[in-house]
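A.B. asks: attaching a predicted model along with its sequence, questions to come.
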Amino acid sequence: IFLDEVDAYPASADEEGDPVSLAEARSLTFAHRRKVFLVSTPTIRGLSRIEREYEASDQRRFFVACPHCGASQWLKFERLRWEKGKPETAAYACEACDAAIAEHHKTAMLEHGEWRATATSVDPSTIGFHLSALYSPVGWLSWERIARAWEAAHSSDEAIRAFRNTILGETWVETGEAPDWRRLYDRRGNWPAGTVPRGGLFLTAGADVQKDRIEVDVWAWGRGLESWLVDHVVIDGGPEHARSWDTLAALLARTWPHARGAEMQIARCAVDTGYEAPAVYAWARRQGFAQVAPVKGVEGFNRASPVSGPTYVDATEGGRRIRRGARLWTVAVSTFKAETYRHLRLDRPTAEELAAGASFPPGTVHLPDWVESEWLKQFVAEQLVTVKTKRGFARLEWQKLRERNEALDARVYARAAAWIAGADRWPEAKWRDLEAQLGAGDDAAAPPSDGVLADGTTAEPSAGLIRRRTSCGRRVFRSSYLG
């Protein structure tokens, strides 16, 4: 039996049970001479079928000899070294002599390599093989391309997960333990509510629709998807009140002052459709889908993309059904929650390191000192746990530690809005373009705190809108990739 990509199989085949177990059961008649071959790209640690099967095998690795000292070893990603920002310098460091092994040695190394078991206390009838892309023959996937892919992946959890799964053949570890809200409280930053710090290059918002209110958080995003909470707005009244939607519409037209004197607007606002979808669809149609994205959250980590769509759904307006009346985006909330928690745990440079020119790691989440403890508790209100289904299969599931979790939900929607805007896929040129429009590339030329330049104007990117304010009025320049 040949079972391919077993980690992509559903937990149960039409309620009959595990597909792998069902397939193996078909071969029991030939138990003495049967062979069952399972192969797959691994997915999530603890849930991966191929990881479980490999750990029950003799765990064979392909050993190659160092061309310098002759030491035999299997290739590990942490031994691939290169100068930061220069993947073309990638070489493998021998674990015995630490000498740099160049790419051209790989052909001879592979030719004389051999498989060796690395586990002994297992069933000898089960053998397993693991091979990463580090072994790709010369001319296929080079070490330089692997290094380049790793550097490019650091702006996104999904990209890092894909790299580890597909390039290294390793499972992805979901770290879902909720960070301590007190630790977040102690390291809050200092910037006024409703203002955008210097690193912010565009804004998105996440709107969580509740029965009696709509809670909106506005986030600024910079390079590497570093983020800053800019504003927290509570709109009283709930989705059945027209004035609530009017207030939310006014929020889309509002501007937030940037530390460089700019005024920025929201590039994308993702609105939750979970509570009152028809009202969200109707409002989104009136606003236009260029700036508004109705979203539906789904659980689970087995999705090819953290955001999919848009799909066209029927909407109702005044009792009349409108075919394909709304565009709905589907958001894998589990993925973005895990990413948020991982980014909250990133080590930060000290004050001395920052003064010496160090920068924050990509993905760092900055929280201001005006957020209160209640908001922080909502921000870390869930924890990722492994649960067993009725049929005995393991599943990762987010569970609430407290009832209110609006801050976390709004963050997930704002992050989805950044993905929809394309920030996860922008090339370097687009980030430079945003910085150039803002003047972020030249700190010496940055405007003073009051935002007035020498020529009496104010230069600003506004999350998709770049505004220059003059005594004659405003000119608006639209960045095409932000809508």
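C.D. replies: Received, thanks. Every value quoted in this text rests on a predicted model; they were computed, and no experiment measured them.
A.B. asks: use CA for all of it now, contacts and neighbours both
C.D. replies: Fine.
A.B. asks: show me the helices in this protein, by range?
C.D. replies: Under the criterion DSSP state H, the chain contains helices at 19-25, 49-55, 106-111, 143-153, 157-162, 181-186, 242-253, 277-287, 333-344, 351-355, 373-379, 406-421, 428-438.
A.B. asks: quick one: residues in contact with stretch 147-162.
C.D. replies: With contact meaning C-alpha atoms under 8 Å, 6 or more residues apart in numbering, stretch 147-162 is reached by 82, 85, 87, 90, 163, 172, 223-225, 305-306, 335, 339, 362-363, 424.
A.B. asks: so which bits of that stretch are buried?
C.D. replies: 147-150, 152-162 (16 or more other C-alpha atoms under 10 Å).
A.B. asks: and what of stretch 126-133?
C.D. replies: Ile127, Gly128, Leu131, Ser132, Ala133.
A.B. asks: put this beside the first:
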Amino acid sequence: VKAFHASLIWMESSPSESPSRIWQHREAASDQRIWVCPCDECGAYQELRFFPYSSGKHEGCGGVVGYHKDASPEECRRKAKYKCIHGCELTNSQVRRMKTRGMWISRGYQRVEKDGTMVGDRPADRTTVSYHLWAIHSTVTTLGELAAQWALARDAGKLAEFFGNWLGLSFERRGKLASWKSVNKRLSSHYPRKIVPPNVWFLTAGSDVQEDRVYWVVRGWGPWMVSYLIDWGEFLRTPTDGHQPLKSDLLKLNTILGARWSVASGMLSPTGKDSHRIRLLCIDSNYRGKGVVSRVVDVNEWMRSLPERWRTGRTERVRAIRGDSTKKSGDVRATPSLLQSSQRTGEVYRGGLIQWQLNVQHYYPVVLGRLKG
């Protein structure tokens, strides 16, 4: 950029949950362009929006309407229509005609009169120019499809993904998170620890690696993403094992992989089992402590000590994972990479470490939404 200061630099992206880097660039642009078009009935030029105005002289207008907030995706798809800022109710074909007669204006500097005359000048500083386009500007997306996608995202707790991929907006979650006490009261189960409810299909485990210990948790999973806390604990590391390739706390995780948890009251699970073992254990492989302390090598050595069938293929039972906050919410949920060494310390991962990068932007709003209930 510094070497080619007169060059055109183009960035395109769907915003993620706030704070979103691309949205910050959009808001910081000296010239922010929006597409305005004339209503097919009254002729008033306006920016197309998904959500109607919630206050002011256009309250309830200027957006996709026709369905209530709890409507099913099918109902939204069937009933959606567009209401212009003056209350004209428009069909898909009318909105399509509107879009073809529009023009770009600089937000806050220009407006378009009903006769199509542009009033105002563009800002003097046009060093950075941003353009906002979203799904309604597509030639194939209907109002019903937009509304249905909103309902699907609402039901799945994926509104951040809908805002970014469909509306081209950064999603900012409203309201405060529930306290741990209210979450505990709402989600506590009457099943005792180490007992599996009969509607659980399988168990998974997670392990968080720290400098002197590992924490672990076992959860049982049922239909509709229902999960139960089955068991938990921590394994301390022996202080004298510093020169051993296999660290004591990680080795104790083998007992978790070998254990079985019984189904409640001697009942059978939906798969006909009276007990479960861990289907998949995901272990944090990105611990970075003070200085050059790193336990990625420890995780790699422990995984190499396990049976190969547990590390790859259809019989895989253990995965090394780390969060990746650089991916957009619409990207794939997890991607594997083969690591040969640490870029930071130069440590070599003997045999290579397959590490799964988890899409934090995808999971964060889902977990947050479920915590809020």
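C.D. replies: Received it, and whenever you're ready, just let me know what you need. Since this is a predicted model, take the numbers as computed values, not measurements.
A.B. asks: about what we covered before: and Ala207 of the first structure, which of the helices of the first structure is closest to it?
C.D. replies: helix 406-421 (5.7 Å; C-alpha to C-alpha).
A.B. asks: and that closest one, what other elements does it pack with?
C.D. replies: Applying 3 or more C-alpha pairs under 8 Å, 6 or more residues apart in numbering; DSSP states H and E, we find helix 406-421 of the first structure packed against strand 202-209, strand 213-221, strand 266-272, strand 307-317, helix 333-344, helix 373-379.
A.B. asks: now do that helix against helix 333-344, angle only.
C.D. replies: 100 degrees (axes from the mean of the first three to the mean of the last three C-alpha atoms, to 10 degrees).
A.B. asks: now Arg26 of the second structure. Nearest residue, chain neighbours left out?
C.D. replies: Excluding its sequence neighbours, the residue lying closest to Arg26 of the second structure (C-alpha to C-alpha, 6 or more residues apart in numbering) is Ser130, at 5.5 Å.
A.B. asks: for the one you found, give its distance to Glu172 of the second structure.
C.D. replies: From Ser130 of the second structure across to Glu172 of the second structure, the span is 20 Å (C-alpha to C-alpha, to the nearest Å).
A.B. asks: cool, and Leu251 of the second structure?
C.D. replies: Distance from Leu251 of the second structure to Glu172 of the second structure, counting by C-alpha to C-alpha: 42 Å.
A.B. asks: also Trp134 of the second structure?
C.D. replies: For Trp134 of the second structure, the distance to Glu172 of the second structure (C-alpha to C-alpha) stands at 17 Å.
A.B. asks: what's the counterpart of Tyr92 of the first structure in the second structure?
C.D. replies: Using TM-score structural alignment, the equivalent of Tyr92 of the first structure in the second structure is Lys81.
A.B. asks: residue in the first structure matching Met303 of the second structure?
C.D. replies: Checking TM-score structural alignment: Met303 of the second structure goes with Val280.
A.B. asks: got the contact list for the residue nearest to Trp143 of the first structure when sequence neighbours are not counted?
C.D. replies: Excluding its sequence neighbours, the residue lying closest to Trp143 of the first structure (C-alpha to C-alpha, 6+ apart) is Ala90, at 6.1 Å. By C-alpha under 8 Å, 6+ apart, the contact list for Ala90 of the first structure reads Leu80, Arg81, Trp82, Glu83, Ala102, Trp143, Glu144, Ala147.
A.B. asks: tally up the residues packed near the residue mapped onto the fifth one from the second structure, please.
C.D. replies: Ala102 of the first structure is assigned Thr91 in the second structure as its aligned equivalent, the criterion being TM-score structural alignment. Thr91 of the second structure: 14 surrounding residues under other C-alpha atoms under 10 Å.
A.B. asks: and for Gly200 of the first structure, the neighbour number?
C.D. replies: 29.
A.B. asks: right, and Trp115 of the first structure touches Arg61 too?
C.D. replies: Yes: using C-alpha atoms under 8 Å, Trp115 of the first structure is in contact with Arg61, at 5.5 Å.
A.B. asks: the two: who's more crowded?
C.D. replies: Comparing Trp115 of the first structure with Arg61 by other C-alpha under 10 Å, the one with more neighbours is Arg61, at 19 against 14.
A.B. asks: what residues are up against the more buried one?
C.D. replies: Contacts of Arg61 of the first structure (C-alpha under 8 Å, 6+ apart): Trp74, Trp115, Arg116, Ala117, Thr118, Phe129, His130, Leu131.
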